[in-house]
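Q: Pasting a predicted model and its sequence here:
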Amino acid sequence: MGRAWLVWGAGATLLILLAATALVALNRLDELPLPEREAAAAPASPGLIAQGEYLVRVGNCMSCHTQPGGPAFAGGRAIATPFGSVYAPNLTPDDATGLGRWSAAEFWRAMHNGRSRDGRLLYPAFPYPSYTYITRADSDAIYAFLRSLSPVPLQSPPHVLRFPFNTQWALAGWRALFFRPGTFVQQSTQSAEWNRGAYLVQGLGHCAACHTPRNALGALRTDAQFHGGLIPAQNWYAPALNSGREAAVTAWPVEDVVALLKTGVSLQAGVSGPMAEVVFRSLQYLSDADLRAMAVYLRSLPPQDRPEPPVAKPAADLMERGQDIYRQQCAECHGEQGEGRRGAFPALAGNRAVTLADTTNLVRVLLQGGYQPATAGNPRPHGMPPFAQSLRDEEMAAVLSYIRNAWGNVAPRVDTIDVYRARERRGS
């Protein structure tokens, strides 16, 4: 028996060593030759810097890499994750705390492989699983723009993550399971416009980071791209981009999709929550050609709708109570029949955002108010006040259940516990 245990122990140890060696090998395939690592940055042309500035807008880099009220791109902002907080680094060319000593090749490796200048593996809160599809030319342009900024000596705080997620070994294992560097491959059967849209949506735009569900370890589910999901730690639901019941735009005119991306509002819908920030900080600055390309690609996503189970209509007393609250609090803006007011307040009748199976967004808008982004095409958007202090949880559940089942809408009722959970998640 003793000898058998020794043999078993030796075999287990060998397997562990082989697994460790494989992990190291998998995560060391991107080592840079010394000349590339030490290459001095060549002076960038104004055109290359301007291109990089535009691409930084496409990627919405400022949102994560700028503290509220702080210097642009100087980092220090906490990015909340289910595993703790990751602090965005300084992207200004400061030698001690930023990108000052980085070469273009090292910057490309971070974008393409998710590895820092000193060899550390980067946390996927930095969306390198999407950025890996960016071309080297676009990476170099972004690098040139960031190098053109004024250096800001600001050191980001260390990450605050629970064990074992704060270890490089855990990151190495995660990458071995869920990440491989990729290259965007154009589809020869599609138009140049479609391919440009796919490149922007899948790569620098990193739309999948919000609109794709994640597994228990925070990795995007490759079997459910764009199927919608709860945004980690933000507690907003990013609707499915390939579902007619959620946010698919297959049946929309291209012009309406472009308008929504550029201004935050169209004849079909409006944006709020995290998407409002994306439009405000990023999409409104994109060229019409790129917005149209994204619209063409998004309209082409194959539908993934499944048959809906039958929905039981809420009890009559709940509908009556909800109707009373609606008339007192909502009808003045949204209309007696939920028809809304074009250019001001959205219609609730026939509104997909109202009948989503996941009620997170609907409850949060009622709790904290709803605001569209101020854009050049919609400079003075109307907003909705918060009702967190004026309506009790059971009142919110009643009025939302009514709205979801009035004027031809059909959706499951909202329970008081749904409102309570949403309120607790945001600390109201």
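A: Now that the structure is in, tell me what you want to look at.
Q: can we go C-alpha only for contacts and neighbour counts from here?
A: Noted.
Q: Show me the strands in the stretch 51-200 of the chain, by range?
A: With strands called from DSSP state E, counting those that start in this stretch, the stretch 51-200 of the chain shows them at 78-81, 84-87, 160-161.
Q: Setting the sequence-adjacent residues aside, check what's closest to residue 142.
A: Counting by C-alpha to C-alpha, 6 or more residues apart in numbering, residue 52 is the residue found nearest to residue 142 once chain neighbours are left out, at 4.0 Å.
Q: wait, doesn't that neighbour sit right on residue 147?
A: No: look at residue 52 against residue 147 with C-alpha atoms under 8 Å: they stay out of range, at 10.1 Å.
Q: what about versus this one:
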Amino acid sequence: MKKSAVIAIAIAAAAAAAVVIAWPREQFVPASSPQAWAATPANIARGAYLARAGDCMACHTARGGAEYAGGRAIETPFGRMVAPNITPDSETGIGAWSADDFWNALHNGKSRDGRLLYPAFPYTNYTQVTRGDSDALYAFMRTAPAQKRASEAHQLRFPYNQQLALALWRLLYFKPAVFEPAPSRSAEWNRGAYLVEGLGHCAACHSSRNTLGAPSGGLAGGLIPVIGWYAPSLTSDAEAGLGSWEAPHIVQLLRTGVSPRATVVGPMAEVVQQSLQHLSEPDLGAMAVYLKSLPHAPVEKPEIVAGPQHEQRIAQGKRLYETHCIDCHGGDGKGLPPHYPPLAGNRAVTMDSPVNAIRSVMNGGFAPGTAGNPRPYGMPPFSHVLNDMEAAALLTYLRSSWGNRAAPVSSGAVNRYRAVPLD
């Protein structure tokens, strides 16, 4: 037998052994009773609230489509994924699923037919959801209007379209585990941790990912693949760390999208609009308590090498600011919060990664329209006004003025992130 054939057989045997180990990696927690998922008003109301907290509609509803009927495409580095129909239609949705099947999908990432699910469905976070909450969600989903809409197939490249590859990924990066409250922490802190780490799946965006798409863990920030927005670190005071914030300001930001210290835009605006604004005051307060408790890395200001070329860019950026920006954000960069956010001390401006600042200047944007901020002020786009070098000069000026101290922005970075990604 040729050496290459022996190696191939050895690799196949190792892969098969890994699958044998990985495939059964699942847990089962029984329901407390059939009443836990019964279609009672209390269960349905609780499930509807939890569906908001988990932002289920964001992925499982196509633009302009029926709620939860699937069809929204998610572009990933591995190919195109399409969210399935999760309405209670018995043929094309989850109408034939039991409460145990629903739990198995959330907790173990496994479909009713035994297929392993791709982690674009964030079961790596949802695994922490309690069986009681899963049953309430199931009760609610059973009351959604059934939609007969066949789920579209994913379009993934080889080998990412293989269940074997997914089983190996799970062996490396996934272990199911229900959330366990920390006994040394308060009930409020534990509730916040449950919402942030589990049902709210914040780490799905606010965590970097390796080449196989596995999150690094924690909430240290990362570039969201394909769409090109940076989800800032929630553990760094230089980014979106909230340790120094007053809890009411955190609650205000999560509920309305605006606060005296920040305004949410980009993907986070959709999260606030569809999910967070609907949460209760105690739950938002619990999230604030948990987020404030996270370890926070101190701000480290970079060394900026000044020179004639840098000074010329600053001067050009200042002229552009006075032409396009000063009327809203003021000569002192203090803006008029919350309608026109300050640029002085604005961490979205001064983060090491300039991606979000580039997106905002080039493409504009709005804070979310919420009950607490029903008519949000918007930022107009300047991509049709500024070329790459001009935008880089303007951003460099913003990152170097009013006490801001951040690295210059290159025209290449502007060119890379000026395009609007397709949904």
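A: In hand now; what should we look at? Just so it is clear, the model here is predicted, and its values are computed rather than measured.
Q: What's the match for the residue nearest to residue 142 of structure 1 in structure 2?
A: The pairwise alignment with structure 2 assigns residue 52 of structure 1 to residue 47, based on TM-score structural alignment.
Q: What's the separation between that match and residue 180 of structure 2?
A: Computed as C-alpha to C-alpha, to the nearest Å, the residue 47 of structure 2 to residue 180 of structure 2 distance reads 21 Å.
Q: try residue 218 of structure 2
A: Residue 218 of structure 2 is 16 Å from residue 180 of structure 2, where distance means C-alpha to C-alpha.
Q: And these two? Which one has more around it.
A: residue 218 (17 against 11; other C-alpha atoms under 10 Å).
Q: isn't the more buried one right up against residue 202?
A: No: with contact taken as C-alpha under 8 Å, residue 218 of structure 2 and residue 202 are classed as non-touching, separated by 9.4 Å.
Q: So residue 206 of structure 1 sits against residue 59, correct?
A: Yes: using C-alpha under 8 Å as the test, residue 206 of structure 1 is close enough to residue 59 to be in contact (7.3 Å).
Q: counterpart of residue 249 of structure 2 in structure 1?
A: Aligned counterpart of residue 249 of structure 2 in structure 1: residue 256 (TM-score structural alignment).
Q: now do residue 105 of structure 2
A: In the superposition onto structure 1, residue 105 of structure 2 corresponds to residue 110 when matched by TM-score structural alignment.
Q: Equivalent analysis for residue 233 of structure 2, please.
A: Using TM-score structural alignment as the criterion, the counterpart of residue 233 of structure 2 in structure 1 is residue 240.
Q: what about its match, how many neighbours?
A: Counted with other C-alpha under 10 Å, residues neighbouring residue 240 of structure 1 total 25.
Q: Is it correct that it is in contact with residue 210?
A: No: Residue 240 of structure 1 sits out of contact with residue 210 when judged by C-alpha under 8 Å, with a separation of 9.7 Å.
Q: Mutual contacts of these two, please.
A: Overlap of the contact sets of residue 240 of structure 1 and residue 210 (by C-alpha atoms under 8 Å, 6 or more residues apart in numbering) consists of 228, 229.
Q: Check the offset of stretch 360-371 of structure 2 from the chain's centre.
A: Its chain's C-alpha centre and that of stretch 360-371 of structure 2 lie 17 Å apart, by C-alpha atoms, centre = their mean, to the nearest Å.
Q: Where in structure 1 does it align, residue-wise?
A: The counterpart of stretch 360-371 of structure 2 in structure 1, using TM-score structural alignment, spans residues 365-376.
Q: how long is that stretch from one end to the other?
A: 24 Å.
Q: Return the residue of structure 1 aligned against residue 389 of structure 2.
A: Correspondence of residue 389 of structure 2 to structure 1, assessed by TM-score structural alignment: residue 394.
Q: Please give me every residue in contact with the residue nearest to its match when sequence neighbours are not counted.
A: If the residues on either side of it in the chain are set aside, residue 394 of structure 1 comes closest to residue 416, at 5.0 Å by C-alpha to C-alpha, 6+ apart. Taking C-alpha under 8 Å, 6+ apart as the criterion, residue 416 of structure 1 is in contact with 393, 394, 396, 397.
Q: With residue 29 of structure 2 instead?
A: Applying C-alpha under 8 Å, 6+ apart, one finds that residue 29 of structure 2 lies in contact with residue 131.
Q: Which residue lies nearest the spatial centre of structure 1?
A: In structure 1, the C-alpha closest to the average C-alpha coordinate belongs to residue 210, at a distance of 3.3 Å (C-alpha atoms, centre = their mean).
Q: and it, that one's in a helix?
A: Yes: the assignment for residue 210 of structure 1 is a helix, going by DSSP: H, G, I helix; E, B strand; the rest coil.
Q: what's the matching residue for it over in structure 2?
A: Aligned against structure 2 - with TM-score structural alignment as the criterion - residue 210 of structure 1 pairs with residue 205.
Q: how about that match, what does it touch?
A: With C-alpha under 8 Å, 6+ apart as the criterion, the residues that contact residue 205 of structure 2 are 221, 222, 223, 224, 231.
Q: Map the third one onto structure 1.
A: Alignment note: residue 223 of structure 2 maps to residue 230 in structure 1; criterion TM-score structural alignment.
Q: Trace residue 152 of structure 2 over to structure 1, please.
A: The criterion is TM-score structural alignment: under it, residue 152 of structure 2 has residue 157 as its aligned partner in structure 1.
Q: oh, I was asking about residue 317 of structure 2
A: In structure 1, the residue paired with residue 317 of structure 2 is residue 322, using TM-score structural alignment.
Q: So the residue nearest to its match when sequence neighbours are not counted: helix, strand or coil?
A: Counting by C-alpha to C-alpha, 6+ apart, residue 322 of structure 1 lies nearest to residue 399, which is 3.8 Å off, once chain neighbours are set aside. Look at residue 399 of structure 1: counting by three-state DSSP, its state is helix.
Q: what's around residue 399 of structure 1, how many residues?
A: By the other C-alpha under 10 Å criterion, the neighbourhood of residue 399 of structure 1 contains 27 residues.
Q: now residue 188 of structure 1
A: Residues contacting residue 188 of structure 1 under the criterion other C-alpha under 10 Å number 8.
Q: do the same with residue 121 of structure 1
A: The local packing count at residue 121 of structure 1 equals 19, with neighbours defined by other C-alpha under 10 Å.
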